[in-house]
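Asker: sequence-free structure coming up:
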């Protein structure tokens, strides 16, 4: 099964598993039971119910029924980090982005999600029918100028009765459908929702993240972070060396990263001969150790050595380059390399002979 490109709420999985097992996961202050959500039509909506009660339901329908809602409160900040509608106790094997009509999760990139906006510090789960009733009840109150309004008269007192964190509310007292209000993490923002699916692709939960629990870093996240950290160094090499290499028939660069040790290997190639830039990052990419070398197969040749053999003074000092000095390091090499290409190429090819293609 191909993994989705968009982010997943991976931090939620161990929290849910622990709660199902009667335990409290690390980083969780409390798990609040916010009552049962009644889905009469099966058309689930997640939104800020006070500013967007007309929001469309998700395209994936759910089986009508009554399902418990749980709110996972983070120790850090004491805020609600995840809100879950639990449809079953089976393990989640994958998450699917909850989408509205007209949205296609296949168009999302590695750092993109669909979200709903919050402007009142509140999110909710509700059946579409319940939100229609909420809109009608709110509109009825607006007909009376002296009425304090739906939030002040109904929502605020209900929230306060539950410690200011949640409210299970029936907009029409004679109807079963309801709206489960809850505080949205640290407040206003935009927050994503996913369907959690079991091994048989059945929905076992719906979860909204309010970004209060740190997500474990994936290999893709680390790759992106490495690329971002090394980007200024790559740009300097490209600017000062790459153009000259490509003018002489080299192609590239090709960048590869070693995640564990935060290392970059930048390679330009021509006829089996490679010009390589090897760099390691330290101290949040403020410090770099960088090596420039020629390579063919397993044989390598330090760039500085060939400068010296050719009698060319190279303004490169060994050791660690700090901050912008790491990029100036590449610039000085580029200037020296380009200026003395005719003297350097024979020395390099003499040590690393290449059989050129006919």
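Answerer: Right, received. Where do you want to start? Remember, it's a predicted structure, so these values are computed and weren't measured experimentally.
Asker: From here on, just use CA atoms for contacts and neighbour counts.
Answerer: Will do.
Asker: Contacts for the helix or strand containing residue 289, please.
Answerer: Using DSSP states H and E, residue 289 falls within strand 287-296. Contact partners of strand 287-296, identified using Cα atoms under 8 Å, 6 or more residues apart in numbering, comprise 272-282, 300-304, 319-323, 326, 348, 352.
Asker: Kindly report the same for stretch 105-124.
Answerer: Applying Cα under 8 Å, 6+ apart, the contact partners of stretch 105-124 are 4-7, 45-51, 97-99, 179-193.
Asker: Next, the buried residues of it.
Answerer: 105, 108, 113-119, 121-124 (16 or more other Cα atoms under 10 Å).
Asker: and it, how far out from the chain's middle?
Answerer: 12 Å (Cα atoms, centre = their mean, to the nearest Å).
Asker: First residue to last residue on it, what's the distance there?
Answerer: Distance across stretch 105-124, first residue to last, is 22 Å (Cα to Cα, to the nearest Å).
Asker: Please compare the first structure with the one that follows:
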């Protein structure tokens, strides 16, 4: 759905509020935030043939009618990288995931939106984000979404009593853990999944602390062009500031 002129006017006026509270570059440039050690993990490539991109929970909130963000991104194949909070007291937590579309540095961030959210009364600290109910997130293109939906529907026709995670994805996650155990639990925490019968990749990964609602931001370079997308699963300073003190 194309945003209205009135919505676009409010969106521009709300730029500061929609920018989020943190410099998200830090998640991928610093090796420690709020006393928490950070490392980085590649989830492999994301296929972006159309430039219409979206972020969703792949098992609960993904069907062919889901809308992409109204701003288009560069097309091609790009690497998804997770910023990992490494702790001796807890499992590795994926605090953020970034897809860089080029080598330009983001000088500002703005929440990725569909273009029809009720942003008029949005207050400081509020965001829209995407919902997670299966403990997982994915980044994918609109074309990949249509291919995924076809696969998903056909799988359920062939397995009417089946659970697609338990009966299909669980083995793929476990295999990836066995091949790439770093920063994964033994059941697996990420995969670089290609929709069967296509060459379209959509990495799937754990969502920080699990179920919830998480913001997604576009990073803009000095020319105000989109240069990256970042999911913020954990506000590290907020989540760990008590431990640091």
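Answerer: Here it is on my side, so go on. Everything numeric in this text was worked out from a predicted model, so none of it was measured.
Asker: For residue 246 of the first structure, state which of the buried residues of stretch 105-124 of the first structure is nearest.
Answerer: Distance to residue 246 of the first structure across these (Cα to Cα) is lowest for residue 108, with 34.7 Å.
Asker: The closest one matches what in the second structure?
Answerer: By TM-score structural alignment, residue 108 of the first structure lines up with residue 122 in the second structure.
Asker: Same question for residue 58 of the first structure.
Answerer: So, by TM-score structural alignment, residue 58 of the first structure is matched to residue 69.
Asker: Now that match: closest residue in space, sequence neighbours ignored.
Answerer: residue 114 (4.4 Å; Cα to Cα, 6 or more residues apart in numbering).
Asker: now swap in residue 184 of the second structure and tell me
Answerer: Nearest residue to residue 184 of the second structure, sequence neighbours excluded (Cα to Cα, 6+ apart): residue 177, at 6.3 Å.
Asker: which element is the one you found on?
Answerer: helix 170-179.
Asker: which bit of the first structure covers the next helix-or-strand element following that helix?
Answerer: For helix 170-179 of the second structure, the following helix or strand on the C-terminal side (DSSP H and E) is strand 190-194. Mapped onto the first structure using TM-score structural alignment, strand 190-194 of the second structure spans residues 166-170.
Asker: Tell me how far the matching stretch lies from the chain's centre.
Answerer: The answer for stretch 166-170 of the first structure is 31 Å, by Cα atoms, centre = their mean.
Asker: Same question for stretch 198-218 of the first structure.
Answerer: 13 Å.
Asker: ditto for stretch 11-31 of the first structure
Answerer: With Cα atoms, centre = their mean, you get 22 Å for stretch 11-31 of the first structure.
Asker: first to last residue in that stretch, what's the distance?
Answerer: 15 Å.
Asker: Following element in sequence after the strand or helix carrying residue 304 of the first structure, please.
Answerer: Secondary structure from DSSP H and E places residue 304 of the first structure in helix 303-309. The helix or strand immediately downstream of helix 303-309 of the first structure is strand 320-322, counting by DSSP H and E.
Asker: mind listing what's buried in that next one?
Answerer: For strand 320-322 of the first structure, by 16+ other Cα under 10 Å, it's 321-322.
Asker: which residues touch it?
Answerer: Contacts for strand 320-322 of the first structure (Cα under 8 Å, 6+ apart): 286-290, 329.
Asker: Kindly report the same for stretch 152-163 of the second structure.
Answerer: residue 164.
Asker: What lines up with residue 46 of the second structure in the first structure?
Answerer: Taking TM-score structural alignment, the alignment pairs residue 46 of the second structure with residue 37 from the first structure.
Asker: ok, its match to residue 120 of the first structure distance?
Answerer: 21 Å.
Asker: cool, and residue 129 of the first structure?
Answerer: In terms of Cα to Cα, residue 129 of the first structure sits 22 Å off from residue 120 of the first structure.
Asker: Residue 4 of the first structure too?
Answerer: For residue 4 of the first structure, the distance to residue 120 of the first structure - Cα to Cα - is 31 Å.
Asker: excluding its backbone neighbours, what's nearest the aligned residue in the first structure for residue 234 of the second structure?
Answerer: Counting by TM-score structural alignment, residue 234 of the second structure corresponds to residue 211 in the first structure. Distances taken as Cα to Cα, 6+ apart put residue 81 closest to residue 211 of the first structure, at 6.0 Å, once the chain neighbours are dropped.
Asker: Residue 99 of the first structure now?
Answerer: residue 58 (5.4 Å).
Asker: Same check on residue 37 of the second structure?
Answerer: residue 86 (5.5 Å).
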